[in-house]
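A.B. asks: based on what follows, work out the 3D shape:
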Amino acid sequence: MSLLNFRKPNAPPRHPALGSFLHGYSIEVMPRTAAKVADFRALLPEGTRVYIAHIDGTPIEDMVATAKRLAGEGFAPMPHFPARLIADQAMLADWIARYQGEAGVTQGLILAGCVSEPRGAFDSSMQLLETGLFDASGFTRLHVAGHPEGSRDIDADGGEAEAMAAARWKQDFSDRSDAQMAMVTQFAFEAGPILDWASRLRAHGVALPIHIGLAGPAKLQTMLKFAIACGVGPSLRVLQKRALDMGKLLLPYEPTELAAELAARKATDPGFPIAQAHLFPLGGIKACTDWATAHGGVATRPARRAI
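C.D. replies: As a prediction, the model looks like this:
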């Protein structure tokens, strides 16, 4: 199956399990990219969960305005809460109040953040969760980050043991939280490392549903730039190998083969903790949603889901 063959949006899925894997997919945007979209309803299935990435330097006002807009267009905004950008508990409480008061937000992605040194009292997602503010504010869904190929922050200090201990802590927190929890992963380019990591989580007693990050269609040069910046691990070799092939260098990458392999595992092992796909539209939101639709992403669905 070629990675390079795009299908028209109304074409059937290429793999019998791929449509099920993409059903209910989520997608990630930034305020500045969202501002370029005239109407998300022309691109996304009804009720799609839209993560709003909080990049260092983005004003909270822009984040809240984006969440308000998405909610108004019928989507479920899930803003990032990056621990290392939050000065203290008062700032966290203020952010939560703004999101809820202006945009009706009841879900968030809780993560360490993209800076190496904390700007205040918090260094990890666990510290944010331990404040109890999300449960006290009635958040119904809390997602945490997963790193199938490792995290530069964790691997530098404690490696696999520390990563699994953190995942186990998040599982324990899920057991005592009123919110539904799941783990959403950084994107990668090979199924093997993702599946091995998910198996290790299960062996360590971590049963959180996993939302697998997929990099949406993009030029190879664009994909390499984002992959290096985001700390993608050994599966980066997939892109590097393609970059050496002059016949493919100028052709776009799309995640069809990777998604099909993950979908097949999900279909054949119902107990495996892969829940659904989460899309990073690195080559543009429309290219990403067109790809999802072409491979089985549904046109409409209920706004509330129990995944």
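A.B. asks: could you use CA atoms for every contact and neighbour count after this?
C.D. replies: Will do.
A.B. asks: neighbouring contacts of the one helix or strand Pro193 maps to?
C.D. replies: Here Pro193 is covered by helix 191-203, with elements defined by DSSP states H and E. Helix 191-203 is contacted from outside by 148-149, 164, 167, 188, 207, 235, 258, 261-262, 272-274, using C-alpha atoms under 8 Å, 6 or more residues apart in numbering.
A.B. asks: let me have these in CSV, adding neighbour count, distance to Ala103 and secondary structure as columns.
C.D. replies: Below are the contacts of helix 191-203 laid out as CSV (neighbours: other C-alpha atoms under 10 Å; distance: C-alpha to C-alpha, whole Å; DSSP: H, G, I helix; E, B strand; the rest coil):
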residue, neighbour count, distance to Ala103, secondary structure
Pro148, 23, 32, coil
Glu149, 20, 34, coil
Met164, 18, 35, helix
Ala167, 23, 30, helix
Ala188, 26, 32, coil
Ala207, 20, 31, coil
Ser235, 18, 38, coil
Leu258, 16, 35, helix
Glu261, 18, 37, helix
Leu262, 23, 34, helix
Phe272, 17, 34, coil
Pro273, 21, 31, coil
Ile274, 25, 30, strand
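A.B. asks: here's the other one to compare against:
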Amino acid sequence: MRPLVDLLRVPRYEVIPTPAIAQAILEATEPGEVTITVTASPVKGLEPTLALTERLAGHGYRVVPHLPARLVVDEVHLKDVVARLKDIGVDDVFVPAGDADPPAGTYHGALDLLVDLTEMGRPFGQVGITGYPQTHPVIQDDIVVQSMWDKRRHASYLVSNLCFDPVTLTRWIHRVRARGVELPLQVGLAGPVDRTRLVTMAAKIGIGESTRFLGKHYGWFLRFAAPGGYAPERLLGRLGPTLVAPASRVAGLHVFTFNQVAATQRWRTEVLNRLTGPPAR
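C.D. replies: Just a heads-up that it's a prediction; the model follows:
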């Protein structure tokens, strides 16, 4: 159980930049306890992501903002964003392609932006890219794996998108490693999500944006709603051998909180206590 305990001690919590989320994070966690990753909205753009990153960094949190390529206008815009993040001490960014359609400017995919970051002298010590254990909604699997290969020289770690099937996730990890992609992996994991609160949160992120969110993740809702359908600790248990295998190169857990930070933190504490015993008083 030791490797799993280590993974649970230093997780990444992914959040959506809504008006109330900063206070929720401050109330539920402590700086240095978790890393906070901040998503970006194709409707609202990068500004809410950057503003939340600045606020949390000011409180001493390690923050990883998402920089979707399709939300960056051009190289000048990219340089401005980089300078803004470097000014507050950010040294880790996550670069997906993003869902903006049409794109905000000249970047149509993550690779072009990653190349420009490299040509800027690699301003961030850590750069993450996306992996898709389950079929991407619009891109063929072979192209997705090839894309990881193409981006590996410009990235330092890989984050897997949500997958609820341990067999599928294990096969994907084996395939990625067999392809020669050796980037350390942050395994994407849904936290203990309450479906009713998830719907409420989705409604708060804006008309249009909430429709996109609910539509894109409809399958997740079915998982969360089914009686006994999903429990994060059960998935972790079934993934145990894969998580601890050296060949998997699993470096951490990337927990999708859906802004239910307090519930996620309680769950993590309870699991750690079961594995290690409650802290001494």
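A.B. asks: that older thread, so where in structure 2 does the helix or strand just after the helix holding Pro193 of structure 1 end up aligned?
C.D. replies: Counting by DSSP H and E, the element after helix 191-203 of structure 1 in chain order, helix or strand, is strand 210-215. Using TM-score structural alignment, strand 210-215 of structure 1 corresponds to residues 185-190 of structure 2.
A.B. asks: with structure 1 overlaid, report how far the matching stretch is off on average.
C.D. replies: Once fitted to structure 1, stretch 185-190 of structure 2 is off its aligned match by 0.8 Å on average (mean C-alpha distance after the TM-score superposition for structure 1).
A.B. asks: residues in contact with that stretch: which ones?
C.D. replies: By C-alpha under 8 Å, 6+ apart, stretch 185-190 of structure 2 touches 157-163, 232, 248-257.
A.B. asks: what's the straight distance from one end of stretch 236-256 of structure 2 to the other?
C.D. replies: End-to-end span of stretch 236-256 of structure 2 (C-alpha to C-alpha, to the nearest Å): 14 Å.
A.B. asks: how close does Ala65 of structure 1 sit to Val105 of structure 1?
C.D. replies: Ala65 of structure 1 is 12 Å from Val105 of structure 1, by C-alpha to C-alpha.
A.B. asks: keep only those of the contacts of stretch 185-190 of structure 2 that are in helices.
C.D. replies: Pro232 (DSSP state H).
A.B. asks: which of the contacts of stretch 185-190 of structure 2 count as buried?
C.D. replies: Buried members of the contacts of stretch 185-190 of structure 2, scored by 16 or more other C-alpha atoms under 10 Å, are 157-163, 232, 248-257.
A.B. asks: contacting residues around Thr276 of structure 2?
C.D. replies: Neighbour list for Thr276 of structure 2: Val5 [criterion: C-alpha under 8 Å, 6+ apart].
A.B. asks: in structure 1, what residue corresponds to His254 of structure 2?
C.D. replies: Under TM-score structural alignment, His254 of structure 2 pairs with His278 in structure 1.
A.B. asks: my read: its match touches His23, true?
C.D. replies: No: if you go by C-alpha atoms under 8 Å, His278 of structure 1 and His23 don't touch, sitting 10.5 Å apart.
A.B. asks: that older thread, the helix holding Pro193 of structure 1 vs structure 2, mean deviation?
C.D. replies: Superposing on structure 2 and averaging over aligned pairs (mean C-alpha distance after the TM-score superposition for structure 1), helix 191-203 of structure 1 comes out at 0.7 Å.
A.B. asks: from the chain's centre, how far out does that helix sit?
C.D. replies: In this view, helix 191-203 of structure 1 has its centroid 17 Å away from the chain centroid, taken as C-alpha atoms, centre = their mean, to the nearest Å.
A.B. asks: then stretch 121-141 of structure 1?
C.D. replies: Centre to centre, stretch against its chain (C-alpha atoms, centre = their mean), the figure for stretch 121-141 of structure 1 is 19 Å.
A.B. asks: for that stretch, measure first residue to last.
C.D. replies: End residues of stretch 121-141 of structure 1 are separated by 24 Å (C-alpha to C-alpha).
A.B. asks: how about stretch 218-238 of structure 2?
C.D. replies: 24 Å.
A.B. asks: and the helices in the stretch 1-150 of structure 2?
C.D. replies: With DSSP state H, counting those that start in this stretch as the criterion, the stretch 1-150 of structure 2 has helices at 2-9, 21-28, 47-58, 75-87, 110-119, 141-151.
A.B. asks: sounds good, over and out.
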